[in-house]
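Enquirer: sequence-free structure coming up:
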């Protein structure tokens, strides 16, 4: 099988009549052009040129092969033009929806790097507490914490395990100690609320009879995170982000039933749209790095 670079050398020599002129056109050495011509003749078992003192001349076989070689070059050029057009189509706005607590912790540096790598793509970040309906076009991409995502036509991947468990700040631990069992949790104040995280959080408190331990509630997840960082008490957070908070300490290991997955999702009709595909692949790679960390 011939090498495409050998075929380019064949065309250049056929059009210029010499390996020197072909080398200048291709910006390679004359020796490289001669070597590629020899390699193409060996691969095809055809004598394509007559080597003359004045230069290279096509043999009758070479003349017969020239049209096919030019067709291959034309096809390659069309491929490059199509790829360039697709690359240009990768620009535009992509709407990304996720819980606020992910939007203010793990996502900013990832989106910064996405912007640097793909400046033609603009991200609209939606931190609504209610899951957006991707099928209805409410968002292009979703990052969700769920045991199993639901919704018609959703496609995507599970990026990482995301168990929920109890955290306190290092300052709080220094002053009040760290509860290491579920029985010890009842002796500590809890910070509640957190917008979109409150439903699974409240279910967790109810399961262990700790609803009355909530002494303060925030309306937003960023407020919840600020409260626990300040040492107000304990709170339940998704481990995917809380384990990366240098000021926080995990109080006890999560139970298997408290484990959800972190999912990266889109709708099947969008999965091959260039700008959406670009963002999906970028987010998947960066979030997977965090999951492995």
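Expert: That came through, no problem. In this text the structure is predicted, and so the values were computed from the model without any measurement.
Enquirer: C-alpha only now, for contacts and for neighbours.
Expert: OK.
Enquirer: check which element follows whichever strand or helix holds residue 22 along the chain.
Expert: Following DSSP states H and E, one finds residue 22 within helix 19-26. Using DSSP H and E, the next helix or strand after helix 19-26 towards the C-terminus is helix 30-44.
Enquirer: that next one vs helix 19-26, what angle?
Expert: 100 degrees (axes from the mean of the first three to the mean of the last three Cα atoms, to 10 degrees).
Enquirer: next, the buried residues of the following helix or strand past helix 30-44.
Expert: Using DSSP H and E, the next helix or strand after helix 30-44 towards the C-terminus is strand 49-52. Buried residues in strand 49-52, counting neighbours by 16 or more other Cα atoms under 10 Å, are found at residue 49.
Enquirer: list the helices and strands strand 49-52 packs on?
Expert: strand 55-58 (3 or more Cα pairs under 8 Å, 6 or more residues apart in numbering; DSSP states H and E).
Enquirer: tell me what the strand it packs on is packed against?
Expert: Using 3+ Cα pairs under 8 Å, 6+ apart: strand 55-58 touches helix 4-16, strand 49-52.
Enquirer: and the helices in the protein?
Expert: Along the chain, the segments classed as helices by DSSP state H run 4-16, 19-26, 30-44, 60-89, 100-103, 107-117, 170-176, 182-185, 198-207, 221-229, 239-242, 274-292.
Enquirer: still on that earlier bit, could I get the helices and strands packed on strand 55-58 as JSON lines with distance to residue 234?
Expert: Putting the helices and strands packed on strand 55-58 into JSON lines (distance: least, Cα to Cα, whole Å) gives the following:
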{"stretch": "helix 4-16", "distance to residue 234": "64"}
{"stretch": "strand 49-52", "distance to residue 234": "82"}
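Enquirer: quick one: contacts of stretch 267-285?
Expert: 86-87, 89-94, 110, 114, 121, 134-135, 140-141, 153-155, 159, 264 (Cα atoms under 8 Å, 6 or more residues apart in numbering).
Enquirer: give me the angle between the longest strand out of those in the chain and helix 198-207.
Expert: Longest strand in the chain by number of residues (criterion: DSSP state E): strand 154-169. Angle, strand 154-169 to helix 198-207, by the same axes, to 10 degrees: 60 degrees.
Enquirer: tell me which residues of strand 154-169 come out buried.
Expert: By neighbour count on 16+ other Cα under 10 Å, the buried set for strand 154-169 is 154-156, 158-169.
Enquirer: can you check stretch 269-279 too?
Expert: Buried residues in stretch 269-279 (16+ other Cα under 10 Å): 270-271, 274-279.
Enquirer: is it possible to get JSON lines of those residues that adds distance to residue 258?
Expert: Output for the buried residues of stretch 269-279, formatted as JSON lines (distance: Cα to Cα, whole Å):
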{"residue": "270", "distance to residue 258": "32"}
{"residue": "271", "distance to residue 258": "30"}
{"residue": "274", "distance to residue 258": "36"}
{"residue": "275", "distance to residue 258": "35"}
{"residue": "276", "distance to residue 258": "31"}
{"residue": "277", "distance to residue 258": "31"}
{"residue": "278", "distance to residue 258": "32"}
{"residue": "279", "distance to residue 258": "29"}
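Enquirer: let's bring in a second one:
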């Protein structure tokens, strides 16, 4: 295949399984992608894609082109990382991926201070709880809570984020223990296992809220009990601990980057900065202050 753009269409449609998703990936409109697929199927003696009720599926011939496309993409991404690693001065851009709650309660002010201290560095902060793909240069540095981060990434494990059980003073004063209700995450379809270890394992679940911070806000507003992160609960004066057990470690906190980027001066600078600022809050994050 002579045109790298054809390979990009194959990769986008293979991964997205629909013209709509491929168009979003390629930053094209739906009709353009449709025409490109039709051109691909006419370009060779055998079609590249079959359209099925499950979406666009690669033919056997298309599978062979996919393997080549993946290899070319890997080479291109490697070259991109190498180019970025060649810029060793304290200037240029850094893309940081950080969970929204950690950004809000632990790092926001520090990140603003970092940018003011190093104005030649353009700091792009993406907030997400999902671990972005550093191999594809979706970010340069990630701060993540995880017990199993990708093994090939490099960086530092700091310490464990602790959780404890909280409710508002008002809720506890007007609610008997027989009427206690829990607030949990939406992803927990059944009763979460951790409820069995609480002082009120049989209490019903009142609300399921996907957003981590909103669960803390709901508890602070007197809507129920939560298992909350100590560093977030500390920001809500209305919340108090509701048992005498010490906070429990939940997930390890990491500052990570790709091996190809670790020697870049600005990457090392920000990683050291993040490590310093998060370590300064170790007692709060690990629950020693809650």
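Expert: Perfect, I can see it now. What you see is a predicted model; the values in this text were computed from it and never measured.
Enquirer: residue 148 of structure 2: neighbouring residues, count only.
Expert: By the criterion of other Cα atoms under 10 Å, residue 148 of structure 2 has 8 neighbours.
Enquirer: which ones are touching residue 122 of structure 2?
Expert: Taking Cα under 8 Å, 6+ apart as the criterion, residue 122 of structure 2 is in contact with 91-94, 115.
Enquirer: now do residue 223 of structure 1 against residue 192 of structure 1, distance only.
Expert: Going from residue 223 of structure 1 to residue 192 of structure 1 by Cα to Cα, to the nearest Å gives 10 Å.
Enquirer: and for residue 139 of structure 1?
Expert: Taken as Cα to Cα, the span from residue 139 of structure 1 to residue 192 of structure 1 is 28 Å.
Enquirer: next one: residue 173 of structure 1
Expert: From residue 173 of structure 1 to residue 192 of structure 1 the distance is 18 Å (Cα to Cα).
Enquirer: between these two, which has more neighbouring residues?
Expert: More crowded of residue 173 of structure 1 and residue 192, by other Cα under 10 Å: residue 192, with 29 against 18.
Enquirer: what residues are up against residue 19 of structure 2?
Expert: Residue 19 of structure 2 touches 13, 30, 33-34, counting by Cα under 8 Å, 6+ apart.
Enquirer: which of those residues are buried?
Expert: Buried, going by 16+ other Cα under 10 Å: 13, 33-34, out of those.
Enquirer: export these to JSON lines and tack on distance to residue 43 of structure 2?
Expert: Putting those into JSON lines (distance: Cα to Cα, whole Å) gives the following:
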{"residue": "13", "distance to residue 43 of structure 2": "17"}
{"residue": "33", "distance to residue 43 of structure 2": "15"}
{"residue": "34", "distance to residue 43 of structure 2": "14"}
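Enquirer: with adjacent residues omitted, what lies nearest to residue 144 of structure 1?
Expert: Leaving out its chain neighbours, the residue that sits closest to residue 144 of structure 1 by Cα to Cα, 6 or more residues apart in numbering is residue 263, at 5.2 Å.
Enquirer: which position in structure 2 pairs with the one you found?
Expert: Counting by TM-score structural alignment, residue 263 of structure 1 lines up with residue 254 in structure 2.
Enquirer: distance of that match from residue 157 of structure 2?
Expert: 5 Å.
Enquirer: and for residue 175 of structure 2?
Expert: 41 Å.
Enquirer: ok, now residue 135 of structure 2?
Expert: 20 Å.
Enquirer: same check, this time on residue 73 of structure 2
Expert: Computed with Cα to Cα, the distance linking residue 73 of structure 2 and residue 157 of structure 2 is 31 Å.
Enquirer: start and end of stretch 79-96 of structure 2, how far apart?
Expert: Termini of stretch 79-96 of structure 2 sit 20 Å apart (Cα to Cα).
Enquirer: ditto for stretch 204-212 of structure 2
Expert: Termini of stretch 204-212 of structure 2 sit 19 Å apart (Cα to Cα).
Enquirer: likewise stretch 134-146 of structure 1?
Expert: In stretch 134-146 of structure 1, first residue to last residue: 15 Å (Cα to Cα).
Enquirer: coming back round to it: looking at the contacts of residue 19 of structure 2, which is nearest residue 82 of structure 2?
Expert: Nearest to residue 82 of structure 2, judged by Cα to Cα, of those is residue 13 at 27.5 Å.
Enquirer: where's that closest one, which helix or strand?
Expert: Counting by DSSP H and E, residue 13 of structure 2 is found in helix 4-16.
Enquirer: onto which residues of structure 1 does the very next helix or strand once past that helix map?
Expert: Next in sequence after helix 4-16 of structure 2, counting helices and strands by DSSP H and E, comes helix 19-26. Using TM-score structural alignment, none of the residues of structure 1 align to helix 19-26 of structure 2.
Enquirer: most centrally placed residue in structure 2?
Expert: In structure 2, the centroid-proximal residue (Cα atoms, centre = their mean) is residue 130; its distance is 2.3 Å.
Enquirer: chain neighbours aside, what residue packs nearest to residue 82 of structure 2?
Expert: Closest to residue 82 of structure 2 by Cα to Cα, 6+ apart is residue 260, at 6.9 Å.
Enquirer: distance of that neighbour from residue 12 of structure 2?
Expert: 25 Å.
Enquirer: same check on residue 86 of structure 2?
Expert: Taking Cα to Cα, one finds residue 86 of structure 2 at 29 Å from residue 12 of structure 2.
Enquirer: more neighbours: which of the two?
Expert: residue 12 (20 against 12).
Enquirer: now do the contacts for that one.
Expert: With Cα under 8 Å, 6+ apart, residue 12 of structure 2 has these contacts: 21-23, 25-26.
Enquirer: and those, which of them are buried?
Expert: Applying 16+ other Cα under 10 Å to those flags 21-23, 25-26 as buried.
Enquirer: turn the residues you listed into CSV, including distance to residue 232 of structure 2.
Expert: Shown next, in CSV, are these (distance: Cα to Cα, whole Å):
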residue, distance to residue 232 of structure 2
21, 36
22, 38
23, 39
25, 35
26, 38
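Enquirer: which one among those residues gets closest to residue 147 of structure 2?
Expert: residue 25 (30.4 Å).
Enquirer: ok, now how distant is the spatially closest residue to the closest one that is not a sequence neighbour from residue 228 of structure 2?
Expert: Distances taken as Cα to Cα, 6+ apart put residue 12 closest to residue 25 of structure 2, at 6.3 Å, once the chain neighbours are dropped. Distance from residue 12 of structure 2 to residue 228 of structure 2, counting by Cα to Cα: 39 Å.
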